[in-house]
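*Asks:* predicted structure and sequence below. I'll ask about it afterward.
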Amino acid sequence: MPYDWKRPSETVQELHLWPHNSLPPRGVMAAVLGVFALGTIPMLAVLGSVLLWGLLPFVLLAVLGLWLALEMNYRHRRMLEVLTLTDDQAHLVRHNPRGRIQEWHCNRYWARPEMHKLGGPVPNYVTLIGAGREVEIGAFLSEDERIALYDELVLKMRVPSVSPG
């Protein structure tokens, strides 16, 4: 799962969410080199002729286009959401790919997760409601991961009971 619960202290819980990257950087390198290698095979037949110089730019453009597309995909998926739950506060910070940071905080008593089965930008859209706002969380997760996240949020966001002192 591309999210993880951490417990920095006894009274604080943190949920870190990030988009899933199925192709690691080494895989990107292998894919680009593979396309280049497969693109050079047809050029072996015209090696030493003028046709080689006619085919070479198209092979290089295909390899460059693939590399740029994969790099852009990595850049767009470079985001992180951190939900911090303390005894009395819920605080969500979203680090967007271009460096912009969005924050939401609320009294934990009033904060609650909500699942929109239909009507959201994705099926089973999960939001947090509180402090007069509704903010999305984990929209980049798969449908099954959003359902599991919602179930965990319902359990974790219960207001901790305060024992009489």
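*Replies:* Structure's in. What do you need? Residues are numbered from 1 along each chain as shown.
*Asks:* rest of the way, CA atoms for contacts and neighbours
*Replies:* Fine.
*Asks:* and for P8, the neighbour number?
*Replies:* Using other Cα atoms under 10 Å, P8 is surrounded by 10 other residues.
*Asks:* what sits against it?
*Replies:* E14 (Cα atoms under 8 Å, 6 or more residues apart in numbering).
*Asks:* that one belongs to a strand, doesn't it?
*Replies:* Yes - per DSSP: H, G, I helix; E, B strand; the rest coil, P8 lies within a strand segment.
*Asks:* what distance do you get for it to L80?
*Replies:* From P8 over to L80 the distance is 18 Å, taken as Cα to Cα, to the nearest Å.
*Asks:* ok, W5 next?
*Replies:* 13 Å.
*Asks:* overlap in contacts of those two?
*Replies:* Common contacts of W5 and L80 (Cα under 8 Å, 6+ apart): H16.
*Asks:* between the two, which one's more packed in?
*Replies:* Between W5 and L80, counted using other Cα under 10 Å, the more crowded position is L80 (17 against 14).
*Asks:* okay, one more to line up with it:
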Amino acid sequence: MATEPDLGPDSTEPKLFSARLRPHRALSHNGFLILIGLVGSASFAAGLAFWMMGAWPVFGFFGLDVLALAVAFKVSFARARESEEISMTCSQLRVRRTSARGEVAEWVANPLWVRLEKKVHHEAGIERLYLVSSGRRLAIASFLGAEEKASFANALLAALDTARRGPLYQP
């Protein structure tokens, strides 16, 4: 004899969708050190050549270029700590965003009332994705490229459709 599944508040609903999005960074920490070493060496050699020609103030400007590059990469690495987690069950859609500083913000909605809105450019493809519910609009998946956003949007739309149809329990 088959038993009815427990639908009480303590039951765990199956996840219909789960994704963790992080910004893509092509350069590792070791790659950063190698790049700064190469650029620093080239700048030092060029600056030394100018110094020997008598244009010694130029030497400092080559050092500023290397410093600016290092600061830009440090900011990029700090932003790489950002993440976005999107999970959905039949009764709850949760978006949890973690900033580069570690601050966490959550947005929770009923998936029956959530609509996925796309901002599409005719040449570039999907530029932005928004979750819209109860007059609130939340931008999601900003880390992804246009093709990745399209794939992500299709998967999320399928999960939203599954949530609208209701849980499929097979006793």
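*Replies:* Arrived safely, thanks for sending. Every value quoted in this text rests on a predicted model; they were computed, and no experiment measured them.
*Asks:* and the TM-score between them?
*Replies:* Once superposed, chain against chain, the TM-score is 0.76 (TM-score structural alignment, normalised by the length of structure 1); 153 aligned residues with a Cα RMSD of 2.8 Å.
*Asks:* and the helix or strand hosting D161 of structure 2, what does it pack against?
*Replies:* Using DSSP states H and E, the element containing D161 of structure 2 is helix 146-165. Here helix 146-165 of structure 2 touches strand 17-21, strand 125-133, going by 3 or more Cα pairs under 8 Å, 6 or more residues apart in numbering; DSSP states H and E.
*Asks:* mind listing what's buried along the first one?
*Replies:* Using 16 or more other Cα atoms under 10 Å as the burial criterion, the residues of strand 17-21 of structure 2 that qualify are 17-18, 21.
*Asks:* how about R22 of structure 2: what's its closest non-neighbour residue?
*Replies:* S83 (4.7 Å; Cα to Cα, 6 or more residues apart in numbering).
*Asks:* next: L70 of structure 1.
*Replies:* V28 is the one closest to L70 of structure 1 (Cα to Cα, 6+ apart), at 7.2 Å.
*Asks:* give me the neighbour count for that neighbour.
*Replies:* 15.
*Asks:* ditto for P171 of structure 2
*Replies:* By other Cα under 10 Å, 8 other residues sit near P171 of structure 2.
*Asks:* helices along structure 2, start to end?
*Replies:* 29-52, 57-79, 146-165 (DSSP state H).
*Asks:* and the ones you listed, which is most packed in?
*Replies:* helix 146-165 (a mean of 17; mean count of other Cα atoms under 10 Å).
*Asks:* what does that one rub up against?
*Replies:* 16-17, 88-91, 111-112, 114, 116, 124-129, 141.
*Asks:* and the gap between the most centrally placed residue in structure 1 and N107 of structure 1?
*Replies:* Of all residues in structure 1, the one closest to the mean position by Cα atoms, centre = their mean is P19, 1.8 Å from it. In this structure, P19 of structure 1 and N107 of structure 1 are 27 Å apart, going by Cα to Cα.
*Asks:* and if you look at A45 of structure 1?
*Replies:* For A45 of structure 1, the distance to N107 of structure 1 - Cα to Cα - is 70 Å.
*Asks:* ok, R94 of structure 1 next?
*Replies:* Distance from R94 of structure 1 to N107 of structure 1, counting by Cα to Cα: 18 Å.
*Asks:* rewinding a little: let's have the helices of structure 2 in a markdown table, adding distance to S134 of structure 2.
*Replies:* Putting the helices of structure 2 into a markdown table (distance: least, Cα to Cα, whole Å) gives the following:
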| stretch | distance to S134 of structure 2 |
| --- | --- |
| helix 29-52 | 43 |
| helix 57-79 | 30 |
| helix 146-165 | 16 |
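*Asks:* the ones you listed: which one's closest to E103 of structure 2?
*Replies:* Set against E103 of structure 2 and scored by Cα to Cα, the helices of structure 2 come closest in helix 57-79, at 12.5 Å.
*Asks:* which helices and strands does that closest one pack with?
*Replies:* helix 29-52.
*Asks:* quick one: the helix it packs on to helix 57-79, angle?
*Replies:* 170 degrees (axes from the mean of the first three to the mean of the last three Cα atoms, to 10 degrees).
*Asks:* any chance you could list what contacts helix 29-52 of structure 2?
*Replies:* Contacts for helix 29-52 of structure 2 (Cα under 8 Å, 6+ apart): 56-60, 62-63, 66, 69-70, 73.
*Asks:* and R133 of structure 1? What does it align with in structure 2?
*Replies:* Pairing criterion TM-score structural alignment: the partner of R133 of structure 1 within structure 2 is identified as R136.
*Asks:* likewise A111 of structure 1?
*Replies:* A111 of structure 1 maps onto V114 in structure 2, by TM-score structural alignment.
*Asks:* burial count for its match?
*Replies:* 18.
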